[in-house]
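S.K.: build me a model:
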Amino acid sequence: MATIHPTAIVDPAAELHESVTVGAYSLIGPHVRIGAGTTVGPHCVIEGHTTIGQDNRIFQFNSIGAIPQDISHGGEPTQLVIGDRNTIREFCTFNTGTLKEEGITRVGSDNWIMAYVHIAHDVRLGSHTILANNATLAGHVHVGDWAVIGGLSGIHQFVHIGAHSMIGFQGHVAQDVPPFMTVEGNPLAARAINLTGLRRRGFSAARISAIKQMHKLLYRSGLTLEQAIDAMNALPTDAPAEAETATPVQGARIEAVVAGSVASDVALMTEFLAQAKRGIVR
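M.R.: Below you'll find the predicted structure:
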């Protein structure tokens, strides 16, 4: 049996792995499923059709799985799906999806989500991301793996945030942020590539050099978006692919080595740009 504090209320229909821990005064609804090793702190409400994976750590005072803050929502049984090994700090709000998309809000795995973060309906949050305090993701926002969103930042609905990008403190993000870029300021502007993040993930000198070239083509060469994409696709990509045991950049503090190649990085960037719907941060 799961370890449930006597003051917590867990609906008999909820499915909790026997290793789950639920803190004092928390409330868990009938359509909730929680995987092995996950801990739920005190004073949390987990409701709706919510599925939570393994080894998550959910701190106190969180609202997980409430209905969307969307006036078109008519009470449909939409979902929230959360992966494994996420840290969710205090006072976060995660909502279920709407039928405007697939009806599911998705949170990946290994994310570090700080206090007062809001994840709205139909958001797709990747894995290994960091969302600092008071980051707010509006409906239908997509965030790629390894992205970092600074504190007090607001992400406009339907915006896409590329993998390995970084948004500075108090960013007002109303356009798409390409992969690998650092954006900050008011108005928001692309400043450089996320060099520190790439080095910490073990990107080789060859991959970083190619990403710098893509940044130059996109922001420093006076090309149209279509011309920049064509020029990126013409970059040399014959460097060998790197496994997760690749030799990291010399002197870098390594957090994880992310497998890939120059070819895969170029493909990630060009595919993102080709699908951008709100324009990109300039």
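S.K.: please count neighbours and contacts with C-alpha atoms only from this point.
M.R.: Will do.
S.K.: okay, strands next: where are they in the stretch 151-282 of the chain?
M.R.: In the stretch 151-282 of the chain, strands defined by DSSP state E, counting those that start in this stretch lie at 154-155, 160-161, 166-167, 172-173, 181-184, 189-193, listed in chain order.
S.K.: next, the second sequence, to be compared with the first:
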Amino acid sequence: MIHPTAQIDPTAVIGDNVSIGAYSVIGADVHVGEGTVIGPHVVIQGPTRIGRDNRISQFASLGGDPQDKKFQGERTELVIGDRNQIREYVTINRGTGDGGGVTQIGNDNWILAYVHIAHDCKIGNNTVFSNYSALAGHVEIGDWVVMAGFSGAHQFCKIGAHAFIGMGCLLGSDVPPFVTMANEQRGRPRGINSEGLKRRGFDTTRISAIKRAYRTLYMAGLTLADAREQLSVQANDSDDVRAMLEFLDRSERSLAR
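M.R.: From the prediction side, this is the model:
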């Protein structure tokens, strides 16, 4: 299942039932988990750990050096989970020594053509990165986030779970869970991701609580401090609102408002 033209470093560890296509290059200190399919002309540099049952399409480049002028060749790594779809021309870089040392991708993500994920990013599970979307370094993405085509995030931004980032939207601030960002440069909040939540089984009670929290944060004319105070009360009756409040507590950049 390994094409004779593929180049595999002797230190690479290849699991059972792995397929590697023509002219692909698997570098030193790369581990590829069971059942993963690697297409032709893929380059994977180490240290990189890839889980099981991933699908990596042709011309993807994984585990390359971080694009950071401070990088001095220190040992850093890329860690990819299970069952991810990584499509054509995707680039994912390793971490940096002063940024935690690891770029991490979770499970069951769809990372479509021409996506770039920079050094030290942390990606959750079940996300979708549409074509040409991109993350600068140190970005954190929660579970079930959707990044539409041509969208992007500035370094150190955090995007909470179930958020939807519209086509062409460029983020310079943190986006709380459940929020939809408009298709505008330096995007603006435009409600909650109701359709996505319905598809994931959120009932009307949960969605109503999230909408109320959104109105408190974005539509009531409150200062952020006053909004947080009201959200802390609403969180007593809603785990989802509590998740929003915890996100605000972790936010280190300005909040998208």
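S.K.: ranking the strands of the stretch 151-282 of structure 1 by burial, who's on top?
M.R.: Looking across those with neighbours counted as mean count of other C-alpha atoms under 10 Å, the highest average goes to strand 160-161: a mean of 30.
S.K.: residue range for that one in structure 2?
M.R.: Using TM-score structural alignment, the residues of structure 2 aligned to strand 160-161 of structure 1 are 158-159.
S.K.: who's in contact with residue 171 of structure 2?
M.R.: The contact partners of residue 171 of structure 2, by C-alpha atoms under 8 Å, 6 or more residues apart in numbering, come to 152-154, 157, 185-187.
S.K.: among these, name the buried ones.
M.R.: For those, a burial check counting by 16 or more other C-alpha atoms under 10 Å picks out 152-154, 157, 186-187.
S.K.: any chance of those residues in a markdown table, plus distance to residue 46 of structure 2?
M.R.: Shown next, in a markdown table, are these (distance: C-alpha to C-alpha, whole Å):
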| residue | distance to residue 46 of structure 2 |
| --- | --- |
| 152 | 26 |
| 153 | 26 |
| 154 | 26 |
| 157 | 26 |
| 186 | 35 |
| 187 | 36 |
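S.K.: out of the residues you listed, who's nearest residue 72 of structure 2?
M.R.: In terms of C-alpha to C-alpha, no member of those lies closer to residue 72 of structure 2 than residue 154, at 22.8 Å.
S.K.: residue 80 of structure 2 versus that closest one, what's the distance?
M.R.: Residue 154 of structure 2 sits 22 Å away from residue 80 of structure 2, going by C-alpha to C-alpha, to the nearest Å.
S.K.: for structure 2, which helix is longest?
M.R.: Using DSSP state H, we find that the single longest helix of structure 2 is helix 204-218.
S.K.: next, the mean deviation of that one compared to structure 1.
M.R.: Helix 204-218 of structure 2, aligned to structure 1 and superposed, deviates on average by 0.5 Å (mean C-alpha distance after the TM-score superposition for structure 1).
S.K.: list the buried residues in that helix.
M.R.: 206-207, 209-211, 213-214, 216-218.
S.K.: make TSV from those residues and add distance to residue 55 of structure 2 to it.
M.R.: Shown next, in TSV, are the buried residues of helix 204-218 of structure 2 (distance: C-alpha to C-alpha, whole Å):
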residue	distance to residue 55 of structure 2
206	34
207	34
209	38
210	35
211	37
213	38
214	37
216	42
217	40
218	40
